[in-house]
Structure formats: C-alpha cells, structure tokens
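Q: coords please:
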Amino acid sequence: MTSPKEAPAAPDKLDSRVLKIAAVVVLGATMSILDVTVVSVALTTFTREFDTSYATVAWTMTAYTLALAAVIPLTGWAADRFGTKRLYITALALFVLGSVACSMAWDITSLIGFRVLQGLGGGMLMPLSMTILTRAAGPDRVGRVMAVLGIPVLLGPVCGPILGGWLIEVASWHWIFLINPPIGVAAMVAAYFILQSDEPSPSEPFDFLGMLLLSPGLATFLFGVSSIPDVGTVASARVLVSGAIGLTLIVAFVLHALSKDHPLIDLHLFKDRQLTVAVITMLMFVVAFMGAGLLFPSYFIQVGGHNTLGAGLLMAPQGIGAMLTMPVAGWLVDKIGAGKIVLTGLPLTLVGLVVFTQVAADTSTWLLMGALFVMGLGMGCTMMPLMTAALVTLSHEQVARGSTLVNIVQQTATSIGAAVMSVVLTNQILSHGTAGLAVASRGDTPEAAQIAAQTPPPVLANAFSQLADAFGNTFVVAAVLILLTFIPAFMLPRKKSETPDLEAEGARTVMMH
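A: Okay, the predicted model is just below:
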C-alpha cells in the first residue's frame, strides 16, 4: 500500500510549494494592477498640477496600456528563451524603475513617457504570473490557481482608488508612484529565493518579423481607438489613419503567423474550440465591464459631488462582491466546468449594470453601492473561470503562449472598452444641452466655483439631471454588450474539461514532482 508521503499530490488542494509561488506572483501582479486604479483617481489632479486638459492627462493611462499591448506578445517567447524566473525579476525591476521615474516627472510629457517605461515592465507581469502558477499547479488545479491570481484583480478596484485618493489628499500625487518601489523590491527578493529556476528552451527561433508586425500594429491600432475621446469623432485623420495602419499590420501578422511553425503568438491555439469560445466571451465581457467600470468614479465625482477619496470608497463594494465569489468559482470550475459558473455571473453583472442605466442626479448612493456589489459578485463568477476555460485544455508546452494570448485579448478589450464608453459619454454630454455646464461647475478650481455661483440654482439642477441622463444612456450601451455576451457564453463547457491526452498526462507528471 502506498504511504501518504509517496502518493501523488492531492489535486484538490494547493500544497505549500504552490501557495508560496502564488504569494510571490500575486505580490508583483497586485503592484501592476494597483498602479492602474491608483492613477485613475489622479487624473483631475494632473490637469491642475500640470495646467493641461483632461484629454491630455488621460494619456497617462493610455500610454501605459499601449506599452502593455506592445510588450505582451514578446512575453511567451522570452519566457521560453530566458526562463520565467529570470524574466519575472527583470519585469519587476523595470516596473520599479519606471515608478521612480514617474514620481520625478517635471511635466505631463515626461510623465506620459515614464508611464510607457512602467508599462513595459507591467505588461510582462500578469502573463508571466499566469504561466508560472499554471505550470506549478498542474491542469487539475488551474481553476483554483486562477482564483488565487484573481486576488490582484480584486484588490485593484477596492484598494487602488481608496489608496490613490487618500495619498493625494494627505500628501501629493508623487506618492501614488512611490508606493511601488518597496513592494517591487520585496517581490524581487521573494522571487529570487522562492521561484524555481526553469531551464530556458531557446530551440525556437525568435519571430522578428512577427514582432515587427504585431507589436507596432497593436500599439498603433489602440492609439487610434484611444484618440477618439480626444478628437471627439471617429472621422478624424488621427483616428482613421492610425486605426487603418494598425489593422493592416495586425492582418499581416495573422497571415504570417498562420503560415509559420513558431510565430510570436500561436494562432493555431484557436483550433482548440474551448479556448476560442472562452476568448470571444472574455473579449465581449471585458469591453462592457471595464468600459463601464472606468466611468463609475467619474459619475460619483461629477454628478454625486464626491471627492477622489469618497469616490474610491464608494467603489469598494464591487471588489468585496468579487472577493466573495471568485474563490468559490475557482473551486467549482474545476468540478463542473466554466459554462455554468459564467452563466451565473453574467446575469448578476447585468442586473447591477441595469441599475446604473436608470441613474438620476439624486439616485440613492446606497442603491448604487448595492448595484456595484452585485456586479462584483458577477465579475467574480466570470473573469477567472473564462481564463481557466481558455487555458485548462492546453498542454504544458502551450501554457505560456496561451496565457500571452489571453492577456493580449484582455488588454486590447480594456482599451477598446475605455475608448468606446468615453466616446459615447462625450457625445451624450454634448447632446444633453446643459450637461456640460454641470461638468464645468464641479471641482475645486476658482473657475468652477465662479460658474457654480453665477448659475441660477434651477438651471444648475437641470444641468446635473441632464448629466446623469448622459451617464445612464452610456451605461445602456454597456448593458446591451453584456446581454450579447450570453451568446458565446452558452457555448462554454458545462462539465469538467478533459486535458489533452498524452501531453497533458506528461505535464501532470512533471508538475507533481
């Protein structure tokens, strides 16, 4: 009879080795995601400090996202070429260096440039974290390790706006970047001692042509899409030319990748039906959820009249809701498949979002916090199960490329969602008469105070009502997108996924020793 010590690791539990590895990668991923949400509440501060427009300071977010999109395609190959441990520590060092540089920015141009440097490091952290954790845990426990990796996704929306708002209120904007170096150094030390060195496999030649097509293609396309709120229309040379060049390069990459054995991004993975369905579902969900999510703080500040810290605190219920469902969803998806879990999460997300489609200037804050909590419950049942469904049927050798593909889709969808919802909101404000007056009267600047003082109260009240309607109509677009997401979600597996035959069996053996 086999003794307990000789038996294979129980697939239902994450052993101490996996938990230690999880702690290391979660630390780095948390820092990266936290930085996105911390900066989101600082945009109005940047407009005042650097004496520039909101459209210009928005590039502190966009530049970071563009850098992420450009570097993520390289991550799968680099992980094979240099080893995940070495690359992970390098990415952390680059992110910390970028953070220190951002804190020393002397104008908005330098800040945007240093955010690119940050993004080059941050872009590698999440796909590397997924690769390291998935390889360590094995195919039977992918759902649970994805739930662990969901911790940064939870902490970002909960802690980021609160932390960012608090630091700006009690100190200065510089500190939203200076919180990263201590966390980053701790993560580097932990990674050095805890992560196992993996043998690089440089047998596959680097796809230089693929890199020259895809990375600039993604960055240029997202630049065009992200420029729409700035120029106010799709029919702009900046938008159309950038978008056309980006799409041309992306299409050229697709044709190139399908005819090459080892392309930069392995599009042959789409032969896996489960991965394809999961990726399509994720793309649609992220566009709607993240696009709407970026507008919630703006609603609380511009319509509700809350400060940055108050808006951050009001966003907390969403993260708390996800915190409750994500671990349970991660456990269940390994037992019953992702389909049933996602089809539970989507209706919850839709119900919460429908509440926001009905917002008025005097809508109860408690009602909106409840809606955010319900949306959080839904998100916890959706995002990580979709990532699990995309990766669980891949072989050990395909996991790094698969996680890179998933992250590209997620980052691209986030950028598209943010741009689409910003454009819809801008057009709604312009079409709602006095809504722009309400926006101009908010803030702690002398100009805003003067506008508020000189405008008759009935006119100002009507302006805020118009502004609330503009937000509500924008959330309708997001709700419709969530509704459409049900179509691919119905095609997800509703029972435990089977891992690939021989390759998965070999991978399981490797991972358990």
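
Q: Could you use CA atoms for every contact and neighbour count after this?
A: Fine.

Q: end to end, how far does stretch 349-367 reach?
A: 15 Å (C-alpha to C-alpha, to the nearest Å).

Q: how about it: buried residues?
A: Residues of stretch 349-367 classed as buried by neighbour count (16 or more other C-alpha atoms under 10 Å): 349-357, 359-361.

Q: What sits closest to residue 464 if chain neighbours are left out?
A: Closest residue to residue 464 apart from its sequence neighbours, by C-alpha to C-alpha, 6 or more residues apart in numbering: residue 438 at 5.4 Å.

Q: Surely that neighbour and residue 468 touch.
A: No: look at residue 438 against residue 468 with C-alpha atoms under 8 Å: they stay out of range, at 9.7 Å.

Q: Comparing those two, which shows the higher neighbour count?
A: Set side by side, residue 438 and residue 468 show more neighbours around residue 468, with 28 against 25, by other C-alpha atoms under 10 Å.

Q: helices or strands up against the helix or strand the residue nearest to residue 464 falls within?
A: Secondary structure from DSSP states H and E places residue 438 in helix 435-441. Where contact means 3 or more C-alpha pairs under 8 Å, 6 or more residues apart in numbering; DSSP states H and E, helix 435-441 is packed against helix 399-431, helix 446-454, helix 457-489.

Q: another one to check against the first:
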Amino acid sequence: MMRKSTGGVAPGVWPVAWTTLVGGLGVLFATTVVAVAVEPLAGILDVPLSTIQWISTGYLLALAVVVPIVPWAQQRLGGRHLWVTGLTLFLVASVLAAVAWDAPSLIASRMLQGAAGGVLMPLMTTLVMQAAAGKGLARVMSVVSVPAVLGPILGPVLGGLVLDALDWHWLFLVTAPFALAGIPLALRYLPKDEPTRSAPLDGVGFATMAVGLVAVLLGLSNASKDGGFVHPDVLVPLAGGVVLIAGFAAWTLRRRSDPLVDLRLLRHRPLSSSTTLLFLSGFALYGAMLLIPLYFQQLRGMTPLAAGLLLIPQGVGSLLSRSPAARLAETIGARWVVLVGFVVVAIGTLPFLGATESTDLVLVSAFLLVRGIGLGAVTVPLMALAFEGLARDEVPHASVISRIGQQLGGSFGTAVLAVVLQTGITTAATPAAGFHVAFWWATGFTVLAVVLSLVLPAGGRTPEPGDNDRDARSDAGNDARTSGAAKTSTTATTRAEAEVLVD
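A: Next up, the predicted model:
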C-alpha cells in the first residue's frame, strides 16, 4: 500500500531514482536543445520557419499522444521492460534525427523521439513513486523532477554550444549517451517486475484522449496568429479538442473496469488540488520561459546563447531550494511551502515589470536566482503531493494525470502570453512597454496560484473511509503476483516554439 508520506526513505529507492534520472535527462534535453536551432535549421535545410518549427511541435504532439497509454502498457509489459523499450526507441530516434537528410525526415525522427519521451516521462515518476512506497515522497521527488528544471535552463545553452562548435547533426546525437548509459543501468538496478494484467486497450478512450490532447496543443501552438484565440486555426482545434477530452471523461467514468486513465482518482483531494496548481505552475514556468529569453534577445539584442546563459541563475536557484522545500513539506505540509514558493516566484519577476533595454543585468540575475528558488519550492511538494495516500496500482494513473495537467498548463501559459506579448508590442508606445504588459499577466497568474494554494491539504492527507479496503485490495493483488520487484519497489512548449510564434 502507499499511504501518507512518512519519515525516512524506502530501502532501494535511490538506485531506481538515479537510474531513471539518466533517461529522464535525455528526454528533457531532447525537448529543449533545439530551442536555439529552429531559425538556423530553417536556413540550412532551406525551408520556412513554419515548416521547421515542427521539429518542436511534432515532438510535443507525439509525446502527448503516447502519455495516456503508459499505465496500460506498464500492466502489459512490466515497468522495467517498458522502460528499456522506451530508451531503445529514444536511442534509435536520436540516431535517425542525426542522420536526417531533409526537413521531413528530421521531423519524422523527432516525432518518433517524442513518442519515446511520452513513454519515459510518466513512467519515470511511476517507477520511483512505486519504489518509494509512500515514504519520503517529497525528498524522492526532489531528485526525480531534476530534469524538469535542468532541461529548460541548460538545453538551450547546450544547443547554442553545439551550433557554435559542431555540425547541426550533433544537436540530436548529444542526447544519445543518456540512452546508451540508461539501458544497462535499467537492466542492473530496476526491479524485475512481471506484467500484471492482459486487459485489452480501451480503444475508444485512447482515440478520444489522444486526438483531443493533440487538437488542444495544436490549436494553442497557433495562438499568436492574427486574431489570437478567435482565429479559426486556434478556435476550431481547441474547441474540438476540449469536446473530445470531455467525451473521454464521460466514457471513462462510465467504465467499470480497466480505464485508460482512471479519472475517478480526481476525487482524491491531494491529486486534484496538486494537478490544478501544477497547471498554473506550467503558466509560471513555461510562460515566463517565453518572455524572459525574448526580453534578452528582442529588447536587448543578445544572442540565443547569451540569453540561455543568463537563465542559469534561475536553474541554480531551483536546484538550491529543492531539498529544503521537500523536507519542509514533509514537516509542515505542502500548502504553506507551495504558497510561499509562489510568492517568491512573483517577487523574482518584479524587475521585469519595468525592465528596459538598460536595466542592470546583475539585478536581473539576482532576481532570477530568487525566482528559481520559488519555482523549486513549488514544483517538488506539488509533484509529491499528487501521490499521497494512493495504492500502488493507482500510481501510474496519477502520474499521467499530473503530467498532462502540467503539460497543458505550460502550453496554455505560453499561448496566452504569446498573444499578450504580440498585442502589447504592436499597441504599446514602446516595445519595452509591451513586455511590461506581458510580465504583469505572468505575475497575475502567479498571484492566482498563491490564492489557490490555500485549497491544498494543510499537513498531508488524512486517511479517508474506505482507504483500508482499497489498500487491502491492492495488497492482495500484489501478493498474488509476488516478486522481488514488488517488495523493493515510481514541456510543454519549448522556448524555440514560443519564439517562432511571437516572431
């Protein structure tokens, strides 16, 4: 069973965590390393920006399609087998992208890479959270979520360095070592679990959920076109996607067994409240990851590499605050840690509300460090809270629900702020004033998250009536398929895509 997070960490969890971290870093770097490469690749491959941006858009859409089927695939194949399969597919796709001979072949390889990422990212969380068995969840999550911090910060820097020193093909080979190292590590350290069920895939659920997610994300990626959210290229797929996702929810809630994603878990307050706040943290992280680099590049005339380097203090701040935030969350509960974290994020954004072409970069870097501290304090407790009190077989579904919430938040945040920025730049007296409007919007989303933080459980989850029965059923099922594994056993739109939208 998996109850409220308790003191200490389960034996054997750290080898699982560090093993999956290797593969997770590869996926996140693959997502963000092309952030500075879209425009150069358009020239190299002699295609328009609207075509080459699909190396990012196609990657993210393929990732979104695959995510909902991961719980079912884990049941059919077992966690370790599915992880190794995902890493192998990721390695093959990375090599194919590196040897691509034109834009269509590169886009196709990137979509295959995204599909592999769609397997690995939720499965990473699932394997580690199952290994944690309800103990020290926040501390374990502070390690598991490192890729989500390092990817957006270091990916563009790595991409810029590769473009400066090497051929563009190396952009896609630099992620291959993560898979090459991750496969033998997985065979050595991941528990050898067996498939648990042979239930057929819910085809109706998969079709409605996958197509709905793709439609929503595709609509949002067009949001900076003239007309914004009322442009047909935005409104039609967005509305259609929402209808399909609603249809998926209705279909799933009527099923009595083997749902693709068990939405009934949203009745569980820690999961529903943390997913809502993760949605808004996507606004705060990815929305601002659109604005801040564009401020450096468009308003101050810096190169993409220089802009990426200036974002490093934010990543450092997030890394510094993760472990203290995890321990505080386990001591006093997630609510106050997350609330204060969002306040710190808002404070770290203050200089940008009035920043101009001549604002002191030392001041900006200092506040980015503060902002990163706040982001670390927000994401770790929220991601851990989603798994409080869940049975082992519920963890894969919670991983998918929280992952989709954060991904949609990042996409919505990027789209909304792209529209606001574009409108502000064209209507404000100066370009700087347009950025000020957009940063005020970003700060407003963060303040809203501060208020909504009050709905989080104050000090961890109190067991509810029926939990003992649910855990007993889960334990009985696990005992029936006893293995050593069971006993020892858990972006979003990239900055380049956002830049293309605004440009």
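
Q: returning to that earlier point: now for residue 438 and residue 468 of the first structure: what residues contact both?
A: residue 303 (C-alpha atoms under 8 Å, 6 or more residues apart in numbering).

Q: Just give me the match in the second structure for residue 287 of the first structure.
A: Residue pairing (TM-score structural alignment): residue 287 of the first structure is matched to residue 283 of the second structure.

Q: Just give the nearest non-adjacent residue to its match, would you?
A: residue 413 (4.1 Å).

Q: any idea how far that neighbour lies from residue 228 of the second structure?
A: In terms of C-alpha to C-alpha, residue 413 of the second structure sits 14 Å off from residue 228 of the second structure.

Q: Look at the two and report which has more neighbours.
A: Between residue 413 of the second structure and residue 228, counted using other C-alpha under 10 Å, residue 413 has the larger neighbour count: 29 against 21.

Q: show me the contacts for that one.
A: Residue 413 of the second structure makes contacts with 282-284, 286-287, as judged by C-alpha under 8 Å, 6+ apart.

Q: Dump those residues to JSON lines, plus distance to residue 371 of the second structure, secondary structure and neighbour count.
A: Shown next, in JSON lines, are the contacts of residue 413 of the second structure (distance: C-alpha to C-alpha, whole Å; DSSP: H, G, I helix; E, B strand; the rest coil; neighbours: other C-alpha atoms under 10 Å):
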{"residue": "282", "distance to residue 371 of the second structure": "14", "secondary structure": "helix", "neighbour count": "26"}
{"residue": "283", "distance to residue 371 of the second structure": "14", "secondary structure": "helix", "neighbour count": "30"}
{"residue": "284", "distance to residue 371 of the second structure": "10", "secondary structure": "helix", "neighbour count": "27"}
{"residue": "286", "distance to residue 371 of the second structure": "13", "secondary structure": "helix", "neighbour count": "28"}
{"residue": "287", "distance to residue 371 of the second structure": "14", "secondary structure": "helix", "neighbour count": "32"}
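
Q: Which contacts among those residues does the first structure share?
A: On the basis of both residues aligned by TM-score structural alignment, their matches' C-alpha atoms under 8 Å, what survives of the contacts of residue 413 of the second structure in the first structure is 282-284, 286-287.

Q: so can I have TSV of those residues showing distance to residue 154 of the second structure?
A: Shown next, in TSV, are those (distance: C-alpha to C-alpha, whole Å):
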residue	distance to residue 154 of the second structure
282	18
283	20
284	18
286	14
287	17
